[in-house]
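Visitor: here you go, sequence then predicted model.
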Amino acid sequence: MKRRHLLASAALGLGLAFGGAANAQMDSVKACFVYVGTIGDGGWTQAHHASVTKAQEHFGDKVQFQWQESVPEGADSERVLTQMALGGCNIIFTTSFGYMDPTNAVAAKFPNVKFEHATGFKREHPNVGIYNARFYEGRAIEGLIAGRMTKSNKIGYIASFPIPEVIMGINSYFHNAKKVNPDVELSVVWAFTWLDPAKEADAAKALLDQGVDVIAAHTDSTAPLAEIAKSGGNAIGFGQASDMEDYKPTPRVTSIIDDWSPYYIRQIQAVMDGTWVSEDTWDGIKDGTVGIGEFTGLPDEVKAEAEGMRDAIAAGTYHPFTGPINKQDGSAWLAEGQTAPDGDLLGMGFYVEGITGDIPK
């Protein structure tokens, strides 16, 4: 499985203890990127590459950029990383969860090269950093919209793999839908893929056939939106990773847009300045890493409510996981007014109360 974050609080504490050694300033840097998909996939990889393009524009000829598309996770990625390190890359960004072990393995062999892994949890060497985004914040806004817009009270979620990032997204989506619509029911279809348009389309069709009329997808292609559009009904959905603007104004009514460019610029500059250190970074809406796309095809009152939640999350006055919230089995998780600790979210392996079905093992 690719990318995504499994970090529990204990692991986070351990990881934050690592710090990079002092580095020399550099007049020029070669920054390299490993992509799991194509730069035109319409979702995850396209968003990363758009961020790289912004970084290129920022640095001009001071930084040389290199990337490789469609690199399978596992042994192939270790070979590509080794070639990049031997080819003079000073910092290498690995943009998929499944690159985690290869990243650390190659980093051990090239201590003078900096490695940045997207959405992983292992930092076994002082030349490895981790970066991720608080996608669950965007899921809360989607959930609010789903709760307000559903006519059938049946909302759906296309899930990729049963890892904490995906589970917290499902929980955030449902919990915030339930807050505005106590009658809402959630159906989850597990696709067991990040990028397979045929499987994603089948998952969307299965949900539509169940009477679901709002679908969120934690996969990478535009196939779910295409399937919704093809159905000819009144169902709606959301862009994922990229804006997926071809489906505006509906069925795509907003989107979670990944913008990694501030992080890429900051970390590349740190290598140039000799100030790079091994860190674990988890940014969200307020940092600009999680962007919320234009709201389209929504009633004015729903749009205003969604904008209000977005702004409250950015201001730190609303947390998508604010108690009281129980776990699926009815046991208490968060008390009234309590917000979820990062460690709980990064190691999340349970559904919240009201979601039916089991999390696959």
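Guide: Looks like it came in fine.
Visitor: drop to CA atoms for contacts and neighbour counts, all remaining ones
Guide: Will do.
Visitor: and the strands in this protein, which stretches?
Guide: 29-34, 63-68, 91-94, 114-118, 128-133, 154-159, 185-190, 214-217, 236-241, 252-258, 280-283, 290-292, 325-326, 332-334 (DSSP state E).
Visitor: export those as a markdown table, with columns for distance to residue 54.
Guide: Formatted as a markdown table, the strands of the chain follow (distance: least, C-alpha to C-alpha, whole Å):
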| stretch | distance to residue 54 |
| --- | --- |
| strand 29-34 | 13 |
| strand 63-68 | 11 |
| strand 91-94 | 15 |
| strand 114-118 | 18 |
| strand 128-133 | 18 |
| strand 154-159 | 30 |
| strand 185-190 | 34 |
| strand 214-217 | 26 |
| strand 236-241 | 16 |
| strand 252-258 | 13 |
| strand 280-283 | 18 |
| strand 290-292 | 15 |
| strand 325-326 | 40 |
| strand 332-334 | 40 |
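Visitor: nearest to residue 165 among the ones you listed would be which one?
Guide: strand 128-133 (9.5 Å; C-alpha to C-alpha).
Visitor: which residues touch the most centrally placed residue in the chain?
Guide: Geometric centre of the chain, nearest residue: residue 135, 4.9 Å, by C-alpha atoms, centre = their mean. With contact taken as C-alpha atoms under 8 Å, 6 or more residues apart in numbering, residue 135 is in contact with 165, 169, 256, 284, 290.
Visitor: which among these gets closest to residue 332?
Guide: Closest to residue 332, out of all of these and judged by C-alpha to C-alpha, is residue 169, at 19.5 Å.
Visitor: neighbours around the closest one, how many?
Guide: Residue 169 has 25 neighbouring residues, counting by other C-alpha atoms under 10 Å.
Visitor: surely it is in contact with residue 136?
Guide: Yes. Assessed by C-alpha atoms under 8 Å, residue 169 is found in contact with residue 136 at 4.8 Å.
Visitor: one more to weigh against that first structure:
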Amino acid sequence: MTDLSKRSIVKMVALTAVAAAALVGCGKKEEAPKAEAPAAAKPEPLKIAFAYVGPVGDGGWTFAHDNGRKEIEKAFGDKVVTTFVEKVPESADAERVIRDMAAQGNKLIFGTTFGYMEPMLKVAADNKGVKFEHATGYKTAENMRTYDSRTYEGAYMAGVIAGKMTKTNTLGVVASIPIPEVVRNINSFTMGAQSVNPKIKTKVVWVNEWFNPPKETEAATSLINGGADVLMQNTDSSAVLQTAEKMGKRAFGWDSDMTAYGPKAHLGSAVINWGPYYVKAVGEALEGKWSTGSSWWGVKEGAIEMVNVAADVPEDTKKRIGEIQAGLKDGTFSIWKGPIVDQAGKEMLAKDAVADDKFLGGVMFYVKGVEGKIPGGK
């Protein structure tokens, strides 16, 4: 190798070293890769519990509430965890169950029958961090509110159908507990029937329980033997419809669609859809917007509907049911509009006056056409 070649190589090496040094001096160096930020922790799901007065398979009231619970799961997925306890009696045992629900970490608790009101108030006072929802009651607290459905709207529509379908002009109601809700439904059923058939009379048998199929069966049999050929109920099982089926009479489903329990007897089902309210309530809890108060939802809010009206019901009657539902939805029709008189003929609501919710909440009288007396009443 010549001296020139050696010098060229040495020069190239030197230039390379200078260039590298220049790069270092300018801060051109390789940076270490940044560590990724840790993923945000997933929020804990909202724990929700339901106390049911009957079994989930009652086909009526509790079944309807459980359908609403399932709507919550469908709407919110893994943001919620729901559980329930069925057949919780309206007694001191209710307080034990509800208190246990709070102790298990449930932050939203639904009590689904009138008799849970006082027990829930007690538990709510001791668990300020838990939200309580009580169905059909009227007492509230800072962390407890009430909700209800306007079941009298379904009863009235059932009455319209019954008034057209009866052959004896005698209707029967199997009633549960003598509270305004039930008395209001008996009256509304009678008023609906009288709107199409002024000759209607309504007989009532009280069983003093929400869910007791043998007692409900016995009461329905008694009514049929007493001349009633169309029955309605304000109890929670399908026993009344099944009894009508066996005895060749007609009846209605109540709270849920009961068509399958007595397809020949079934004239229609006055159903409650709790889903819309339950989804709203849970949404408010999740968003931190929940507050105390009272809600009473009906046809207008999608909570009450008459479904599966029997094929042999006259078309003009079916049309009338559609008109009533439309009127209740847009506010152009009122069921409790005067004049309304009691059994003795005393005016309870003046002509053209429309009952407000305060009036409706205190109905403890029978309208003209209902026979007998309210247990414990005058």
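Guide: Structure's in. What do you need? Keep in mind that this is a model prediction, so the values were computed, not measured.
Visitor: map the residue nearest to the centre of structure 1 onto structure 2.
Guide: In structure 2, the residue matched to residue 135 of structure 1 (TM-score structural alignment) is residue 151.
Visitor: for residue 311 of structure 1, same thing?
Guide: With TM-score structural alignment as the criterion, residue 311 of structure 1 matches residue 326.
Visitor: then residue 158 of structure 1?
Guide: Under TM-score structural alignment, residue 158 of structure 1 pairs with residue 174 in structure 2.
Visitor: got the contact list for its match?
Guide: 204-207, 216, 219-220, 231-235, 240 are the contacts of residue 174 of structure 2 under C-alpha under 8 Å, 6+ apart.
Visitor: show me the helices in structure 2, by range?
Guide: Applying DSSP state H to structure 2 gives helices spanning 3-25, 61-76, 92-103, 117-126, 151-165, 180-194, 213-225, 239-246, 275-286, 315-330, 357-360.
Visitor: on that earlier part again, tabulate the contacts of residue 135 of structure 1 (JSON lines), appending distance to residue 353 of structure 1.
Guide: Formatted as JSON lines, the contacts of residue 135 of structure 1 follow (distance: C-alpha to C-alpha, whole Å):
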{"residue": "165", "distance to residue 353 of structure 1": "18"}
{"residue": "169", "distance to residue 353 of structure 1": "14"}
{"residue": "256", "distance to residue 353 of structure 1": "25"}
{"residue": "284", "distance to residue 353 of structure 1": "25"}
{"residue": "290", "distance to residue 353 of structure 1": "26"}
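Visitor: to which residue of structure 1 is residue 105 of structure 2 aligned?
Guide: Checking with TM-score structural alignment, residue 105 of structure 2 has residue 88 as its match.
Visitor: spatially, what comes nearest to that match if we skip its sequence neighbours?
Guide: Computed as C-alpha to C-alpha, 6 or more residues apart in numbering, the closest residue to residue 88 of structure 1 that is not its neighbour in sequence is residue 30, at 6.9 Å.
Visitor: distance of the one you found from residue 272 of structure 1?
Guide: To residue 272 of structure 1, residue 30 of structure 1 is 10 Å away according to C-alpha to C-alpha, to the nearest Å.
Visitor: circling back to that earlier point, counterpart of the residue nearest to residue 88 of structure 1 in structure 2?
Guide: Using TM-score structural alignment, residue 30 of structure 1 sits opposite residue 47 in structure 2.
Visitor: show the contacting residues for that match.
Guide: 80, 81, 82, 105, 106, 107, 108.
Visitor: what is the equivalent residue in structure 2 for residue 290 of structure 1?
Guide: By TM-score structural alignment, residue 290 of structure 1 lines up with residue 304.
Visitor: ok, that match touching residue 272?
Guide: Yes. At 4.9 Å, residue 304 of structure 2 and residue 272 qualify as touching, with contact defined as C-alpha under 8 Å.
Visitor: which one's more surrounded, the two?
Guide: When neighbours are counted by other C-alpha under 10 Å, residue 304 of structure 2 and residue 272 differ, and residue 272 comes out ahead with 27 against 23.
Visitor: surely residue 242 of structure 2 touches residue 261?
Guide: Yes. Here residue 242 of structure 2 lies in contact with residue 261, judged by C-alpha under 8 Å, at a distance of 6.0 Å.
Visitor: between these two, which one's more packed in?
Guide: Neighbour count, other C-alpha under 10 Å: between residue 242 of structure 2 and residue 261, residue 242 has more, with 25 against 18.
Visitor: residue contacts, that one?
Guide: Going by C-alpha under 8 Å, 6+ apart, the list of residues near residue 242 of structure 2 reads 261, 262, 265.
Visitor: and it, what's its match in structure 1?
Guide: So, by TM-score structural alignment, residue 242 of structure 2 is matched to residue 226.
Visitor: check residue 227 of structure 2 too.
Guide: By TM-score structural alignment, residue 227 of structure 2 lines up with residue 211 in structure 1.
Visitor: surely its match and residue 154 touch.
Guide: Yes. Using C-alpha under 8 Å, residue 211 of structure 1 is in contact with residue 154, at 6.6 Å.
Visitor: these two: which has the busier surroundings?
Guide: Taking other C-alpha under 10 Å, residue 211 of structure 1 and residue 154 do not tie; residue 154 has more neighbours (21 against 15).
Visitor: surely the more buried one touches residue 184?
Guide: Yes. At 5.9 Å, residue 154 of structure 1 counts as touching residue 184 under the criterion of C-alpha under 8 Å.
Visitor: picking that back up, give me the common contacts of residue 304 and residue 272 of structure 2.
Guide: 149, 151.
Visitor: the corresponding residue of structure 2 for residue 340 of structure 1: what's its closest spatial neighbour, skipping adjacent residues?
Guide: In structure 2, the residue paired with residue 340 of structure 1 according to TM-score structural alignment is residue 355. Using C-alpha to C-alpha, 6+ apart and skipping the chain neighbours, the partner closest in space to residue 355 of structure 2 is residue 336 (5.6 Å).
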